[in-house]
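1. pasting a predicted model and its sequence here:
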Amino acid sequence: MSEEMVLKIQERSDFGTRSSKRMRKAGQVPAVLSHKSDNPIHISISDHDFQMILNKGGRIINLEGAGNAFIKDVQWDHLGDKILHVDFTKVAKDEKLTMDVAIVLKGIPAGVREEGGTLDQFVQTLKVECLPTSIPESIEVDVTGVKLNAPLHLGDVPAIPGVTFLQEKELVLATVTEHRAEEIVEDEVSGSAEPEVIAKEKKEDSEDKK
């Protein structure tokens, strides 16, 4: 489960692109803390401290002076190097959250080991509902028993205490398919057809010599 961590915040009243640029140069990141029953609060956070929390897999953060908040969205620059903005959602310990959690497939399927198949993963994240204290960092799924042409469904995933899967049990997560060699079809060209040239005959008027 994800670890709850503390992050210092500072309320801000300056908005706009110029203000955000100045903030980032000073090592701060603009952010918003919202809740369904309250007006959003504009804050700034330490870029370094927040990235440390992200690297540790933090999902729920204790925003100093504001309570627990869920990291709803992180906006990165086009290179994926710098954080531009963060959206937090204020949560209570007894309030369930809905979020997407990454799936991690573990092991080598029987269909790959024994029958030379190829594992194809169709779903990368699962939508779940749980309390803030029960948020999984990822959902690990053991695929060692998956055989050739036998799809792995969401219903095959063992239940996680405190976590509810919100998608249908029939959802196909992965399958092992037969590895087929590519068939190379060569077009045979028999002979070369030369374009037919139709020449127009020119009739020359001949003069009868007497």
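-> That came through, no problem. Numbering: from 1, shown residues only.
2. only C-alpha atoms for contact and neighbour calcs from this point on.
-> Noted.
3. gap between the residue nearest the centre of the chain and H85?
-> Centroid-nearest residue in the chain, with C-alpha atoms, centre = their mean: Q124, separated by 6.6 Å. Using C-alpha to C-alpha, to the nearest Å, we find Q124 at a distance of 24 Å from H85.
4. same deal with E186?
-> For E186, the distance to H85 (C-alpha to C-alpha) stands at 55 Å.
5. kindly confirm my reading that E95 is in a strand.
-> No - counting by DSSP: H, G, I helix; E, B strand; the rest coil, E95 is not part of a strand but coil.
6. so who does the nearest residue to it once chain neighbours are set aside touch?
-> Here the nearest residue to E95 in space, its sequence neighbours aside, is L131; by C-alpha to C-alpha, 6 or more residues apart in numbering that works out to 6.0 Å. Taking C-alpha atoms under 8 Å, 6 or more residues apart in numbering, we find L131 in contact with K93, D94, E95, K96, L97, G162, V163.
7. this is the other structure I want to compare:
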Amino acid sequence: MRKDITVAADVRTSRGKNEARRTRSGGMIPAVVYGAYKEPISIAVDPREIRKIVRSSTGFNTIFNLQINGGESTPVMVVDEQIDPLKGTVLHADFKRIDLSKRLRVSVPVHTTGEAKGVKVQGGLLEIVSRSIEIECLPDDIPESYVVDVGELMIGQSKRAADVSLAGSAKLVSAPDTVIAHVVALRAEAEPTPAEGAAAPEAAPTAAEPEVIKKGKKDEEPAAEDKGKKK
């Protein structure tokens, strides 16, 4: 998307790590602009301006004007930025010149709107599968984003890239059957089996058998002696 933004840039006459450090210490960052069948130019720009553009709603799809001090003024896009992993600051940026009369490919965000009937009525779950699609269009026709309505989706139904309404010179590059969002059924929890759940109940203990005591011959001898005395 083209915006009325102008970023000033100074030409860098020397390169190398030492020169890059001096550029950053002066509040600028090293950068390069190329494309449109012209020679690349090493420049220095304000990193705050670049961060503001990249973090805007149009992000890397923002087309703005780059005004090089003592040189050309041309529409460009940020195609790459190098970030300090510790400080989160911009260390370097790449710009591409844009020919406003030629088509280009860009990735555009896709948002969803509405509450799917498959969620509200059937208790399903809405899953977002793809958050962007790739299109080809003229620079002035780059949209900020696309929106698809998922309100009528039932379980098993989906919205695909082919369902996105394109306007102007935009042409779909992504596969038409690319799923943007769909409604799926929630999985029911299976009943635990004896092996997975609680152990099988223990059998009730059986009554203990009574202990049997056998009488030996020694137990019979006293009885025999008593019988003899009676005689």
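-> Structure's in. What do you need? Keep in mind the model is a prediction, meaning the values are calculated, not measured.
8. hang on, the earlier thing: quick one: what's aligned to the residue nearest to E95 of the first structure in the second structure?
-> Using TM-score structural alignment, the equivalent of L131 of the first structure in the second structure is L138.
9. in the first structure, which spans are strands?
-> Using DSSP state E, the strands of the first structure run over residues 5-7, 9-11, 28-35, 38-46, 60-63, 67-76, 83-90, 97-106, 118-121, 125-130, 139-142, 152-153, 163-165, 172-177.
10. out of the contacts of L131 of the first structure, grab the one that's most surrounded.
-> Most neighbours among the contacts of L131 of the first structure, by other C-alpha atoms under 10 Å: K96, with 18 neighbours.
11. give the aligned equivalent of that residue in the second structure.
-> Mapped onto the second structure by TM-score structural alignment, K96 of the first structure lines up with R103.
12. that match: what's it in contact with?
-> E136, C137, L138, P139.
13. distance of the third one from T13 of the second structure?
-> In this case it means L138 of the second structure. For L138 of the second structure, the distance to T13 of the second structure equals 34 Å [C-alpha to C-alpha].
14. need the counterpart of D80 of the second structure in the first structure.
-> For D80 of the second structure, the aligned residue in the first structure is D73 (criterion: TM-score structural alignment).
15. its match: how many residues sit nearby?
-> D73 of the first structure has 12 neighbouring residues, counting by other C-alpha under 10 Å.
16. for the residue lying closest to it once chain neighbours are set aside, what are its contacts?
-> The shortest distance from D73 of the first structure to any non-neighbouring residue, by C-alpha to C-alpha, 6+ apart, is to D87 (5.0 Å). Contacts of D87 of the first structure were listed using C-alpha under 8 Å, 6+ apart, and they are A31, V32, L33, S34, I71, K72, D73, V74.
17. repeat for P109 of the second structure
-> Contact partners of P109 of the second structure, counting by C-alpha under 8 Å, 6+ apart, are R131, S132, I133, E144, S145, Y146.
18. sorry, back to before: alignment lookup: the residue nearest to D73 of the first structure to the second structure.
-> Under the alignment by TM-score structural alignment, D87 of the first structure pairs with D94 in the second structure.
19. how close does that match sit to S165 of the second structure?
-> 32 Å.
20. and for A224 of the second structure?
-> 118 Å.
21. same deal with H182 of the second structure?
-> Using C-alpha to C-alpha, H182 of the second structure is found at 18 Å from S165 of the second structure.
22. would you agree S57 of the second structure is in contact with V108?
-> No - between S57 of the second structure and V108 there is no contact, the gap being 10.9 Å when judged by C-alpha atoms under 8 Å.
23. which one's more surrounded, the two?
-> V108 (20 against 12).
24. show me what contacts the more buried one?
-> Contact analysis of V108 of the second structure by C-alpha under 8 Å, 6+ apart lists S132, I133, E134, I135, P143, E144, S145, Y146.
25. what's in contact with stretch 5-12 of the second structure?
-> In contact with stretch 5-12 of the second structure (C-alpha under 8 Å, 6+ apart) are residues 41-46, 49, 64-69.
26. again, 7 Å this time
-> Residues outside stretch 5-12 of the second structure that contact it (C-alpha atoms under 7 Å, 6 or more residues apart in numbering): S42, I43, A44, V45, F64, N65, L66, Q67, I68, N69.
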